[in-house]
Each structure stands twice: as structure tokens, then as C-alpha cells.
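Trainee: The sequence isn't on hand, but the structure is:
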């Protein structure tokens, strides 16, 4: 029997490919975006506590009430924005679940969705599966800022959704007030919604403040804000995320979410709720990760790569265009196999695999791993 694939052009993700290569060749894995260290032992103790207390059955579809309440309190404290924990906060199985459910709730066959590329690789498949049409607008190199004229030119009567990611993966670019204002101006009189991927909201550098789309009144009313406890608290394997959206959007979102994962791991939700009581657990994150970014960048400065330190996220991009014409995918594979450091070629984040000779490294690793990776890169002659 023949299967008519709904995603005929989609293969195995680059993260799976590069992580397997790193494992096969004993390389330091600076490719896939996950911390190379464990979370706070106190958080693990909390999970065990709630497991022993019997919090091991299905959680409510929209999330454990106490976690939704704590998340709403945190959002008010950090951004000054109110969300009703019962009708506007949903706990999900990772931000990918949130993004997929939000896309499915909004996009119908023939609708156009604007993607700012390089774009994370889960966005377009979700659009296509809903019958939507991805419309790609390139970000401006070298800083990966938004060209708002190009966005305006891409909007048509069929545009129903714009996908946003700040801090941006893979570049680390963070949106400004001007970005928020220009997006709001473009869509204020149109039937266009927004999905904002903000999983790196607390990983920001050099005193920059993350500007969530929720802080703009026009944008808040039409935006699904997607976040990740996994990224914030170094527990990506738990796959616990959330979606904040106005009640009318949340209603449609939950109609989809209930048939995607229904609910997420119960004891983990109770543990995260208790952990959120101490605001230091997320407010101290910028300092924690800036030390790692600065350590890694100091080492990169002694190599031939050209780069600008990331504004946010736990990724650092480097350019080698002045050194070689080798395709970025080939170079990433070769560095993994030959010198033992795995990275991500950013051409994979472009629909047409545009090759700007840029690699992405993840510095969410132990200092020992970062020192070792830098030493290997500095001592290897791979061009």
C-alpha cells in the first residue's frame, strides 16, 4: 500500500543527526540545545516528594491549578501583565506542543503564515499539516534583525498568522520596542494572529531585558506566548511548557491541545509550582548563562571565526565565510568526525538551505566541556 506523505520534504531533524554523529564519534556535543549539566537537586527532591504523596495520575487537561496560578503570578511580577490562570494559562508537554496546538487552532487550508527565517524547524511542518502555506521573510544579516518593509510586503489577504521567536534561535537576536511597535502597526487593522516562541526569555545578556509580545496591548490580544520550563530550569527532558493567551484564543487552543497530549506529567507540575516560589531560580539565570557565553566567546576570540556575542539564548553563531567556501553542513559533519566538536549548520533553518557559512554552537554545557571544546578548536587546523 502506498502512503501519500503529508510531509514529503521533511526528513530527520538536524538535531537528531548531529547528536547521533557526536555520540558515534565521541565528540563534544555543542549542537543540540540542551544543558550539559543537571538541574538543581532541590527541584529533583520536590519531584520525589510529590511522587511519594501520590501525585501520579492524570493532571487536568489545562494543567495543575497551582502551577497555572504560580505561572500567572510570575508573569505579573516579571512583565506586569495579568493572565487569568483558569482561562488564559495552559500547561503543555513542551513548547513544541504549544506551538503546534496554536498553529492548528488558527490555520486553515489555504491560509498563509509568515515565517522569519532562519526559523526553527518545527514551525513549517505544523503549518503544512494544517493546510497552511509558509511564507518566508529573511532576517537581515549580520545581526538577524527584522526588515519590516519585507514583512509588510509579504502580508496578503490570506495572511492569518505571523511566527515570532525572541530571543531568536539560532542567532540570539532579541526584539526591541521598535520591533513590537512595527508589528502592532502592521496587523492592528487585520485579521492576523501571532505565535511568539519565547522559550529563552530568561537567558539574556549584557543587561538586556526580554520584551515579551504580551507587553504590547495590541499584540497581547492576538498572541499565543509559548514558553518552556525545561529551558529555564535545565530540565528539557521533562517536556513541560506553557501557553499564555487571551481567553478566546485559549479556548480554541485547548480544543486542539486536549487531543495532542491531553495532559503533562503530574508530579513534575507540582514540583515546578513549588520551585517557582523562589524568584531567584529564574532571575539569576542571565548571570549564570552570561558567564558561560563570555567564557566560550573568549575562547572563540582566539580562533579564526568571526562572531558577535549573542544577545540572548544559549547559542553562539560564528562565521567562517572569510576562511572557506566549504558548505556549512559539510563542515559541521567534518568537525564532528575529525576534531570532535559538534555544531549545527544554520542553513538547515532556511527553506532553501541558504548557506551563509555560519555554524551554531550551544554553550549550555559544563565549563569543563566548554574549555575542552575551545582547546580542540584552537589547536585544530581544519581549514
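Mentor: Received it, and whenever you're ready, just let me know what you need. Keep in mind the model is a prediction, meaning the values are calculated, not measured.

Trainee: all contacts plus neighbour counts: C-alpha atoms, from now on.
Mentor: Noted.

Trainee: And for the residue lying closest to residue 7 once chain neighbours are set aside, the neighbour number?
Mentor: Among residues not flanking residue 7 along the chain, residue 125 sits closest, at 7.0 Å (C-alpha to C-alpha, 6 or more residues apart in numbering). Neighbour count of residue 125, defined by other C-alpha atoms under 10 Å: 17.

Trainee: ok, now residue 205?
Mentor: If you count neighbours by other C-alpha under 10 Å, residue 205 ends up with 24.

Trainee: what sits against it?
Mentor: 286, 287, 290, 310, 311, 312 (C-alpha atoms under 8 Å, 6 or more residues apart in numbering).

Trainee: If you count contacts, what does the helix or strand harbouring the residue nearest to residue 7 end up packed against?
Mentor: Take DSSP states H and E as the rule and residue 125 turns out to sit in helix 123-129. Judged by 3 or more C-alpha pairs under 8 Å, 6 or more residues apart in numbering; DSSP states H and E, helix 123-129 is in contact with helix 95-106, strand 112-117, strand 133-138.

Trainee: let's bring in a second model and compare:
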């Protein structure tokens, strides 16, 4: 007797997540075979020897006995008040605990917001390069991602004119990722103001992915999108994964700002969507007040700090390899170097796949991060300096082997 083959959603044809996609699966298989693989693909500080502060872990332990029951759908009141107070300190003057939704990481809350917002084929403007969760979540919510370009020659800043030209009658929201993942660019106030003005003029929701807002280098200043648009509905996303170095705790938040009447319908829809998951991770919520009180990000990103020192070391290592150009990231903990594809004649998945296959180096191909010119790779800047040196040696060996004067890399099997 034959059995029918189950069909799956056609929406998945437009969904990919290159940070943990086929290349990452292949890397795990290589490790199982005993091969040496260096991972430069996922922004996990703990994996690179940067653990959380002990007070944060202790807060989880101390609260575990009080965390077995369900909590409120929006999150525990004291945790939400801690987030509200944190943002009032950043200039979100009117934020209250009722404006805060806690969730199991920004990824969950971004998806929930898009499900609450979009009708089928509604459009969301997303920067390119992008963090692929935004594109994938838009597709899964039934929407259509429309990418607006960020220009490498201007330090990976978006062009507000190009963004404006992509607004249609179906556009519902603008996503801003600042500081940016994957490029590390920090968008200056005039750019942020221009994005806010477009949303105001066209009645669009602002979605501000600012989880790296405290990861700033070399005097860079971050302008929160919500403070540039107090008269416009905005959802600001942040969390503990990066700033407190506890990505495994899965604790993020969404903060609603703008005129309350204008965002009341969205809040009601978010109440419905978030209630479907019953509640956020309760033990992780116990950590929030302590984590926001003992933050040490500035120590790590300032002169002599581990994040800054390792970023600088990676940039020097990349600069020493012929045919590589990299805009200096002013924030977050990623670099987005470009390989000279005319010299080495490798790009896209062929480049990232070849690096993994031949050198055991796992990076994120730029082709998986939206419409991006060929030859780009995303690399984390967090590994210790000896690991960075190893990465640079592997990359240099690969490029020397595939110099266009010698051979052609070809496609990845």
C-alpha cells in the first residue's frame, strides 16, 4: 500500500536562515568526522570565552524556586518595569511597564509583531544587507519583504531616498537595524531622523532592532529611533542575549512608543498573539532587573576592553590579506569584509562553501543576507586573538590557492 507524501507550506520557499543553514549543518558533520572547524558564524559571546557576570547567573539560580508556575502573558511586572526604567534612562520619557512585552528572544517578539500587523502581501521595508530573521519572519507572517539598500561606499548607511522610492500603498512598516547586523554600521542622527520622517509622512510602523545599542566603538553615538519619532508608533526590540551575554536564557523585549491611541489596535493584537505562547520563560525574567543594573558593556567596548580589542585584531588581520576590504564596524560585533572577486573569482556560496570544505572555516555568505554585491562574508569579531590569527591563516591560504591566475574555485558540491 502506498502512502501519501505530506506536503508543506509553500511559504517556506521564501525562507532561509543562513546563519544556521546547510553550511552550519555541514560543519557539524565535519566535526563529527574529527575535522577541525572554526566557527565565525553566530554572535554568541559565551562561545568565544566571554561569559556573563556572576550576578546575572546567580539571579537565575535565586529565582528558580519561584519560577515553576506560568507568569503573565506580557511578562512579570517587576521585569517589565525594569525594562521601562532602562529605556526612560535612554530618553523614552513616557514609557511605562504596560508598554513592554517580554519574550523568548527578539526573534519571537519580531515574529509576533509581524503576525499581529500584516495582512497577506503587505510589504515591510528591510535594510540590505539584513539580519535574515526579519525577511523570514515577514514571509511566514504572510507579508512581502522589500529590501532597501545600504551603501558600502558610505559606510553601509541606508539611503533615505532609495527607501522612500520603495514605499507603496501596501507598505506597512520600516525595519531599522541599528547598530547594524551584519555590517556593524551605526546610523547617524540625520539618517535616523529621515527614516522617522518617512514613517510619519506615510503612516508606517517603525520596527527598531536595537539589540546592539550599547555595543559602540570609537566614540560612535547611537540615536534610538523611537526618540527621533515620539509622534509615530514604534516598536523597539532589545534583550539580554548580547548585552548580558546570556543568549541561552532567551530573554528579549519589545517596547511600544508613540501616541497611545495610534498604537492601541496593535497593542490589542499583540496581546492576542503573545497570549498564544502562554508566557515568556519565567526563570529568565527573574534575571532582568539584576542584568540591567550590573551591565558592563562599556567596559568591554571601551579602550582595552575585550570586544574592542578583538575587533581591532580581526580588522588588522583582514587588512593583511591582499584583496580584502572591510568597512570598520562602529558597533555590534560583526565584520562584513568583501573579497575581490575579480582577483579570486569566487563569490556567494562558492566562497563560503569552499572555505568550509577546504579550510574548515565557517562564515556566513553575504548572499544569505539579502540583496548584497558579490564577495561579502559576515564574521563575528569576538574570538580570542589566537583564534583570529588561525582564521586569517585559513582565509589567506584559501585565497592564495584560488587566485584567478592559478585556478577557478567552482561551485560547492
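Mentor: Now that the structure is in, tell me what you want to look at. Quick caveat: nothing in here was measured; it's all calculated off a predicted structure.

Trainee: residue in structure 2 matching the residue nearest to residue 7 of structure 1?
Mentor: Using TM-score structural alignment as the criterion, residue 125 of structure 1 maps onto residue 136 of structure 2.

Trainee: All the strands of the stretch 1-150 of structure 1, in order from the start?
Mentor: 28-29, 89-92, 112-117, 133-138 (DSSP state E, counting those that start in this stretch).

Trainee: how much space between residue 55 of structure 2 and residue 286 of structure 2?
Mentor: Distance of residue 55 of structure 2 to residue 286 of structure 2, computed by C-alpha to C-alpha, to the nearest Å: 12 Å.

Trainee: cool, residue 315 of structure 2 as well?
Mentor: In this view, residue 315 of structure 2 and residue 286 of structure 2 are 38 Å apart by C-alpha to C-alpha.

Trainee: Which one of those two is surrounded by more residues?
Mentor: Each of residue 315 of structure 2 and residue 286 has its neighbours counted (other C-alpha under 10 Å); residue 286 has more, 22 against 19.

Trainee: ok, the more buried one touching residue 59?
Mentor: Yes - counting by C-alpha atoms under 8 Å, residue 59 is a contact partner of residue 286 of structure 2 at 6.6 Å.

Trainee: Residue 313 of structure 2 sits in which helix or strand?
Mentor: In the assignment (DSSP H and E), residue 313 of structure 2 maps to helix 306-319.

Trainee: repeat for residue 255 of structure 2
Mentor: Using DSSP H and E, residue 255 of structure 2 sits within strand 252-257.

Trainee: How about the secondary structure of the spatially most central residue of structure 1?
Mentor: By C-alpha atoms, centre = their mean, structure 1 has its centre lying nearest to residue 199, at 4.7 Å. Going by DSSP: H, G, I helix; E, B strand; the rest coil, the secondary structure assigned to residue 199 of structure 1 is coil.

Trainee: Now which residue in structure 2 aligns to it?
Mentor: Per TM-score structural alignment, the equivalent position to residue 199 of structure 1 in structure 2 is residue 211.

Trainee: same question, residue 3 of structure 1
Mentor: Using TM-score structural alignment, residue 3 of structure 1 lines up with residue 7 in structure 2.

Trainee: Give me the distance between that match and residue 138 of structure 2.
Mentor: On the measure of C-alpha to C-alpha, residue 7 of structure 2 and residue 138 of structure 2 end up 22 Å apart.

Trainee: now swap in residue 340 of structure 2 and tell me
Mentor: 32 Å.

Trainee: With neighbour numbers in mind, choose between the two.
Mentor: Under the criterion of other C-alpha under 10 Å, the comparison of residue 340 of structure 2 against residue 138 puts residue 138 first, with 28 against 18.

Trainee: for the stretch 151-300 of structure 2, what spans make up the helices?
Mentor: 160-164, 189-202, 225-228, 240-243, 260-275, 282-285, 288-293, 297-301 (DSSP state H, counting those that start in this stretch).

Trainee: Tell me which of these lies nearest to residue 37 of structure 2.
Mentor: Minimum separation from residue 37 of structure 2 across those (C-alpha to C-alpha) falls at helix 240-243, 23.7 Å.

Trainee: Mind reading off the mean deviation between that closest one and structure 1?
Mentor: Here the mean offset of helix 240-243 of structure 2 against structure 1 after fitting is 1.1 Å, by mean C-alpha distance after the TM-score superposition for structure 1.

Trainee: That helix aligns to what range in structure 1?
Mentor: Counting by TM-score structural alignment, helix 240-243 of structure 2 lines up with residues 229-232 of structure 1.

Trainee: Pull the number of nearby residues for residue 162 of structure 1.
Mentor: 23.

Trainee: Looking at structure 2, name the residue matched to it.
Mentor: Checking with TM-score structural alignment, residue 162 of structure 1 has residue 174 as its match.

Trainee: ok, now which ones touch that match?
Mentor: 124, 125, 126, 199, 204, 205, 206, 207.

Trainee: preserved in structure 1, out of the residues you listed?
Mentor: Using both residues aligned by TM-score structural alignment, their matches' C-alpha atoms under 8 Å, structure 1 keeps these contacts from the contacts of residue 174 of structure 2: 124, 125, 126, 204, 205, 206, 207.
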